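Chemist: after the sequence you'll find the predicted model.
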Amino acid sequence: MDQSTHTDLLQEIFGRPGTGPLAGVVVADLSRVLAGPYCTMLLADMGATVIKVESAAGDDARAWVPPQRDGESTFFLSVNRNKYSIALDFDDPGDLGLVEQIVARADILVENFKPGGLARWGLDYESVSAWRPDIVYASITGFGTDGGAQLPGYDLLAQALSGMMSLTGSQHGEPYRAGVALFDVITGLHAAVGVLGAHHERRASGLGQHVELNLLSSALSGLVNQTAAFVAGGTVPTRMGNEHPSLYPYEPFPARNKELVIAVGNNAQFARLCTCLGAPELAADERFATVAARNANRAQLRELMIERLAARDAEDWFERLMAVKVPCAPILGVDEGVRFAADLGLEPVAVAGTGERRIPTVRHPASFSRTPVDYGQAPPALDGDRERVLAWLAAGRPVGAVAGAAVREAS
């Protein structure tokens, strides 16, 4: 089956418009909870046909409530739009055969089982690549497949073990986790980048490869300047509350009614800030004239700024400072953040699905000028797309599925 016929068949059976940059790409999604599903949702948004293979109990995240919408976990809804669900029991030979057929038709496979967990069914990379050497196979673990293989892959553990929590919280208070599973999300992003890189390379070589990711490596990469401080500079970063280790002023400051974040990144911005505060002389003061000097004299500068900021409300300062291009922002709630993005014309909410099942979701972060993403498929009900998946498989069983079954029987 040539590529155009293949893409047409996907559109006919699954009903996607086929306009995204990944139209025609098939992803076997054997992942659950967050890092893997976030990766595969990004791919699905871009037009890939993502077959979400679940157990009879479904993705664990389906049960993670509250909060919920009409009895469904909003956690699950947040990372599973544009996918097609089929529930299969890997221990059942017939169902395992269907999994193999899905893998045989896929360009990309994404899984986040425990290291070695798929080997018992012949679905690990070594087994699959024996009969699908062209597949891009992504494995997401918590802490790798060597010394960390037995550690549970929870984001909170990665935040603790990476040093993230040692950096989060007030200087003299206790460590805190981030308010979101940050490293699950970052690992999902890294996974999407990795599989797309491997998919691109395959077009030249004709060969797939194993793309391995883990939460801890993603965490250390995601800590950027903080890990570099130690790796390159021999400095061990510590908690500084809301302050930045290399920039000042760069934190919330109390205005007359509430706090306002001010983020000064260079001397020109600082000079404009001082003028707006009615104290232009501070920009020339040797204690504050350079980035290094402001860092060394934070306490004195903070007192002088607070004294002047007390004259107006945060909203007033926000307008005044932004008018002179001084980076600043009020601290908003999530609800206010969504509304603010809408006010800027960013259209943060995208309704996924058609007909009776339409779910508000957060828009895909990338916009494409020629091959736009679409939101035609709401997050799937468990096993809700069985008939469509089976119809797609029946439209042409590839040789790879037969080879996979032979490998399994031989072992």
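Modeler: Received it, and whenever you're ready, just let me know what you need. Fair warning: this is a prediction, and the values are worked out from it, not measured in the lab.

Chemist: C-alpha from now on. contacts and neighbour counts both.
Modeler: OK.

Chemist: for the spatially closest residue to Asn82 that is not a sequence neighbour, list the residues it contacts.
Modeler: Excluding the flanking residues, the one nearest Asn82 by C-alpha to C-alpha, 6 or more residues apart in numbering is Gln377, at 4.3 Å. Gln377 sits next to 16, 81-83, 352-354 when contact means C-alpha atoms under 8 Å, 6 or more residues apart in numbering.

Chemist: which parts of the protein are strands?
Modeler: Assigned by DSSP state E, the strands in the chain fall at 26-30, 49-54, 68-69, 72-73, 83-87, 108-111, 136-141, 209-214, 250-254, 259-263, 328-330, 349-352, 359-362.

Chemist: here's the one I want to compare it with:
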Amino acid sequence: MSLASSSPGTGPLSGVVVADFSRILAGPYCTMLLADMGATVIKVEGPDGDDTRLYKPPSVNGIGTYYLSVNRNKHSIVLDLKDPQDLETAYEIIDTADVFIENFKPGGLAQFGLDAESVAERWPQLVHASITGFGTKGGSHLPGYDLLVQGVSGFMSVTGSPDGPPQRGGVALFDVITGLHAAVAVLGALHERDISGKGQHVELDLLSAALSGLVNQTTGYAACGNDPQRLGNEHPSLFPYGPFPTADKELIITVANNSQFIRFSTVLGMPDLIRDPRFDSVENRNNNREELRVLLNGALSTETAEIWASRLQAAGVPCAPILSIPEGVQYAASLGLDPVVQVGRGDNTVPLIKNPVSYSRTPVTYEKAPPALGADTEDVKQWLRAQRKDPS
């Protein structure tokens, strides 16, 4: 990060400047990933700030952890785009930027001269990424909330118990997936710009990202008209694959091929199962899952989940307990993955979940805690003045 209040970046995107006009989750998640990789991200917020600052509980020092989760390594400046002077400052930020990211409603930026056509004309070398909920055509009027997309994409229809209602996921899954797609798209556009010397407009929407993220489920419909249903914790194409009861609690067991099934049935004391024509292939085990379930449940009921996990893991059969969020973080720590990092410096630090990417030569950094609203306004303006004096 190259602003005066920060040390020079060393990550793979060091020197890249991102004008971040996004808010809530998909855009900020994308720009946090870019910031982690060394980009200088200037987070432009309206006078009331990003809505997620107020999404609580839980909170730390009055700030919602929702906001904290996606805004580290950024510099916050408050601008009211309806104010001519602030709008000019916004233009100056974009003047310095390599990437401009926004998730305004389609058409919402035209009044400020920041629609795609105006941006392409004024900043032809800029990578402009727009994130919407449902695209810019027939769905342009629809608000882009993740839960709406979970509903209309079909995700909720395949989530939950077969005899229960459709269920939402436990996290804003498609906001995150869209943010990941946006980061990949920006990197691709920056690479192409290095070749052509020209920027381009990159468009993403939550519904398209959701349909892509539903992978085998949506492809099953597109390719052969399959209409998947809710299966609870069952897999539509694999068995055994899910939680199974033991003598004390459930244990997740995932058997995805014949080799694993042979090892699994051997540990259970039933090595001849693979020779049973009902269970001798992935497809046959799937089609005869109820008969197989009775046999497996009977064997697993003789020992505790911990004992079975030890035996199965020793035999190379994938299995895992069902943990809570705190237990999951602690489990990652026990494996040496160091999931929690202290972000910031001195007294201004906050523990956050680390970026999952590790570079061997240009590591991600955690220099700056998620900023308070407008905390970097003067630093950004001073930096802009320096840029005017030294355009290089």
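Modeler: Nice, thanks for sending it over. Worth saying up front: this structure is predicted, and the values here are computed from it rather than measured.

Chemist: TM-score for these two?
Modeler: The TM-score (TM-score structural alignment, normalised by the length of the second structure) is 0.98; 391 aligned residues with a C-alpha RMSD of 1.2 Å.

Chemist: among the contacts of Gln377 of the first structure, the buried ones, what's the PyMOL command?
Modeler: One line in PyMOL is enough to select the buried ones among those; burial here means 16 or more other C-alpha atoms under 10 Å:
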select buried, resi 16+81+82+83+352+353
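
Chemist: in the second structure, which of the contacts of Gln377 of the first structure remain in contact?
Modeler: Mapping the contacts of Gln377 of the first structure onto the second structure (both residues aligned by TM-score structural alignment, their matches' C-alpha atoms under 8 Å) leaves 81-83, 352-354 still in contact.

Chemist: for stretch 59-71 of the second structure, grab the matching residue range in the first structure.
Modeler: With TM-score structural alignment applied, stretch 59-71 of the second structure matches the range 68-80 in the first structure.

Chemist: and the matching stretch, how far from the chain's centre?
Modeler: 17 Å (C-alpha atoms, centre = their mean, to the nearest Å).

Chemist: mind listing residues that contact it?
Modeler: Contact partners of stretch 68-80 of the first structure, identified using C-alpha under 8 Å, 6+ apart, comprise 33-34, 37-38, 40-41, 61-67, 361-362, 378-380.

Chemist: out of those residues, which are buried?
Modeler: So, by 16+ other C-alpha under 10 Å, the buried ones in these are 33-34, 37-38, 40-41, 61-63, 361, 378-380.

Chemist: closest one of those residues to Ile51 of the first structure?
Modeler: Ile51 of the first structure lies nearest to Thr40 out of these, by C-alpha to C-alpha, at 9.5 Å.

Chemist: what does the closest one align to in the second structure?
Modeler: In the second structure, the residue paired with Thr40 of the first structure is Thr31, using TM-score structural alignment.

Chemist: so that match makes contact with Ala183?
Modeler: Yes: with contact defined as C-alpha atoms under 8 Å, Thr31 of the second structure and Ala183 form a contacting pair (7.3 Å).

Chemist: a markdown table please, covering the contacts of Gln377 of the first structure and showing distance to Ile262 of the first structure.
Modeler: As requested, the contacts of Gln377 of the first structure are exported to a markdown table (distance: C-alpha to C-alpha, whole Å):
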| residue | distance to Ile262 of the first structure |
| --- | --- |
| Arg16 | 45 |
| Arg81 | 36 |
| Asn82 | 39 |
| Lys83 | 41 |
| Ala352 | 36 |
| Gly353 | 40 |
| Thr354 | 43 |
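
Chemist: identify the farthest-apart pair in the contacts of Gln377 of the first structure.
Modeler: Across the contacts of Gln377 of the first structure (C-alpha to C-alpha), the longest gap, 13.6 Å, separates Lys83 and Thr354.

Chemist: overlap in contacts, the two.
Modeler: Contacts common to Lys83 of the first structure and Thr354, judged by C-alpha under 8 Å, 6+ apart, are 377-378.
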